[in-house]
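sequence-free structure coming up:
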């Protein structure tokens, strides 16, 4: 028994470590590709399109051709369900990825992670707006504390670029809306998608949405650069970048499937601190004491948010077990009553 528990704990730590490593790698890799001072390929829509094309192809290979992953069968993914549920989620996801990648051109990795601490605030606020979350004064005070901490971090940012901040905040808002819409449009209908089937349905949709701004904004510039032989894409860099992005989706599947989404949230806090340390020590981004003080306040707020979520999950699990126990007790009483009636009729 003890060996089984130890093995399960070690596997959980391994999944957490793998997710942190791949998430860390994708963020730093995207920063390297997009930053004008590094690889100098400042085309975030193009990079996102490359990711979505690669992920779409691999997802179709795994689901349709090799059939290693089965799409949901109950309820089946009909055309009507796809248009009413998956299409809006894909639209929000495409804009979120576009804006998030664009922010790397203007902001440091460390400051972007600090701004991402606003995700619980956005998810809670949009959840309340769509009646998926219950408004509580304590929760709102917690959200205000996170926002206050991020505001202090932004005030102390040495490389504050309003365009980058606006892009990252918009990315957080669109991503939070996507997560709430997953609850409204998919989970409420009993549809559960793992990262592979999510990519199978959502990635082609994202690709289609991104082609519109790409053709208007980046395609003319890329065409001119390629015609002038001013730039030649490095297939090794873009290929490994896409592999890392796809591997991250697999790591999400392992982490959430074998542990929980809450574990991923907690691991995300550890990842953010590691990225801030890496940004300061390796990339040599400036991290001020005001940055760290503000993010520490936001970190405490996010920690409380995760703790509250954990307590709610425990309470829900306890209610479920109590309901099951009551149901089993009721069945035993019915059997006992049936046995007594049978004995009385025989007498």
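Yep, it's here. Small disclaimer: the values here were computed from a predicted structure and weren't measured.

contacts and neighbour counts: CA atoms only from here.
Will do.

now stretch 24-40, how far from the chain's geometric center?
Relative to the centre of its chain, stretch 24-40 is centred 20 Å away, using CA atoms, centre = their mean, to the nearest Å.

buried ones in it?
Residues 24, 25, 26, 27, 28, 29, 30, 31, 32, 33, 34, 35 are the ones in stretch 24-40 that count as buried (16 or more other CA atoms under 10 Å).

same check, this time on stretch 285-300
285-287, 290-299.

cool, and stretch 255-264?
By 16+ other CA under 10 Å, the buried positions in stretch 255-264 come out as 255, 256, 259, 262, 263, 264.

outside of it itself, list whatever touches it.
For stretch 255-264, the external contacting residues (CA atoms under 8 Å, 6 or more residues apart in numbering) are 12, 15, 16, 19, 306, 309, 310.

adding another structure so you can compare the two:
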């Protein structure tokens, strides 16, 4: 009984911890999205400078990562040659800077709820770009699933009360750049056996993002900031906002590392519905029945896609267990880990 009781206690403890990780991630992700909207929206804090905000985030994250790795030595840096950095990290940093710039810009023009609906296209973008770069194989059933998701998002866009073409272009651009970045991570880093945790990732990528963002910032936003005296830095607002963005990176690693990518996918759906409800009830954004119907259809498509991926992972795991001495078993495990990381990114 004692043994059985200890097992039960262990299971209960694991469940409680899993829900705690999920709650932390949802809270931080929710907070960062709403906080960014608050800062950038002209009807709220009225500081519509997305490049500047992204630069602040990257500067803060770079500083903390440098402190943890080089000064306090709490995290081990990854061994990386100059050539590997230039050929792999720099392209990923460029794509990341564009993704963040475009996604933050979209908050100026679109509601939080509609942005979350458009983000449902991420699996479509990742799968399509994966096929283009030959990281995924074309499958008619999966493509049908992608078309269903796209139709759902299209219906949601049709029903959007405050549709803004430029905002939609920015958000779709952000999705495309982010999807390309995720595929490039698989091609340029993971395939070479390099895995970056959130701290080392920020240490290498964030400074690169800052360099790429400086050029458009000097051309587009710096002259306006200088003329409108908006260069005044609110340390409380931008400090807490940057800290939340940094903490979110850690929460992602904690959630996926301690539970699974599938858990994060499910938590992502819960977060999206919470954001839509918050946008509707608190921010007072208009959410139409057509919006909800379209997103509901896209949500079912994304859910089915995640279910299919889970089945594929289980099949690979079963095959590995059935042939423990097979020389290919190591490869199957590596493929499984790659699929998990990709599923995490698509959440």
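Yep, it's here. Computed from a predicted model, the values in this text were never measured in an experiment.

which members of the buried residues of stretch 255-264 of structure 1 are the farthest-apart pair?
Pairwise distances among the buried residues of stretch 255-264 of structure 1 were taken by CA to CA; the largest, 10.0 Å, belongs to 255 and 262.

first to last residue in stretch 155-174 of structure 2, what's the distance?
With CA to CA, to the nearest Å applied, stretch 155-174 of structure 2 spans 20 Å between its terminal residues.

what's the top helix by length along structure 2 packed up against?
When structure 2 is scanned for its longest helix (criterion: DSSP state H), the result is helix 2-40. Here helix 2-40 of structure 2 touches helix 90-109, helix 112-118, helix 235-258, helix 261-281, going by 3 or more CA pairs under 8 Å, 6 or more residues apart in numbering; DSSP states H and E.

what's the matching range in structure 1 for the helix or strand following the shortest one?
Spelled out, that is helix 112-118 of structure 2. Past helix 112-118 of structure 2, further along toward the C-terminus, the next helix or strand under DSSP states H and E is helix 122-132. Using TM-score structural alignment, helix 122-132 of structure 2 lines up with residues 119-129 of structure 1.

what about that stretch, how far off from structure 2?
Stretch 119-129 of structure 1, aligned to structure 2 and superposed, deviates on average by 0.3 Å (mean CA distance after the TM-score superposition for structure 1).

residues in contact with that stretch?
Against stretch 119-129 of structure 1 from outside (CA under 8 Å, 6+ apart): 133-135, 143-144, 146-147, 172-173, 176-177, 179-180, 302, 305.

now do the contacts for whatever residue of structure 1 lines up with residue 178 of structure 2.
Mapped onto structure 1 by TM-score structural alignment, residue 178 of structure 2 lines up with residue 175. Contact partners of residue 175 of structure 1, counting by CA under 8 Å, 6+ apart, are 92, 93, 96.

how does it look with 6 Å?
residue 96 (CA atoms under 6 Å, 6 or more residues apart in numbering).

what does the one 10 residues further on give?
Applying CA under 6 Å, 6+ apart, we find residue 185 of structure 1 in contact with residue 85.

what about the counterpart of it in structure 2, distance to residue 195 of structure 2?
Under the alignment (TM-score structural alignment), residue 185 of structure 1 maps onto residue 188 of structure 2. Counting by CA to CA, the gap from residue 188 of structure 2 to residue 195 of structure 2 is 11 Å.

which helix or strand contains the alignment partner in structure 2 of residue 200 of structure 1?
Under the alignment (TM-score structural alignment), residue 200 of structure 1 pairs with residue 203 of structure 2. Assigned by DSSP H and E, residue 203 of structure 2 belongs to helix 198-216.

what is that helix packed up against?
helix 50-66, helix 90-109 (3 or more CA pairs under 6 Å, 6 or more residues apart in numbering; DSSP states H and E).

coming back round to it: so which of the buried residues of stretch 285-300 of structure 1 belong to helices?
Going by DSSP H, the helices hold 290, 291, 292, 293, 294, 295, 296, 297, 298, 299 from the buried residues of stretch 285-300 of structure 1.

circling back to that earlier point, just the buried ones out of the contacts of stretch 255-264 of structure 1, please.
Applying 16+ other CA under 10 Å to the contacts of stretch 255-264 of structure 1 flags 12, 15, 16, 19, 306 as buried.

any idea what the first one aligns with in structure 2?
By TM-score structural alignment, residue 12 of structure 1 lines up with residue 18 in structure 2.

tally of neighbours for residue 206 of structure 1?
A count of nearby residues for residue 206 of structure 1, using other CA atoms under 10 Å, gives 26.

against residue 74 of structure 2, how distant is residue 59 of structure 2?
Residue 59 of structure 2 is 20 Å from residue 74 of structure 2, by CA to CA.

more crowded one of these two?
residue 59 (18 against 11).

skip the chain neighbours and tell me the closest residue to the corresponding residue of structure 1 for that one.
Using TM-score structural alignment as the criterion, the counterpart of residue 59 of structure 2 in structure 1 is residue 53. Closest residue to residue 53 of structure 1 in three dimensions, ignoring its sequence neighbours and counting by CA to CA, 6 or more residues apart in numbering: residue 207, at 6.8 Å.
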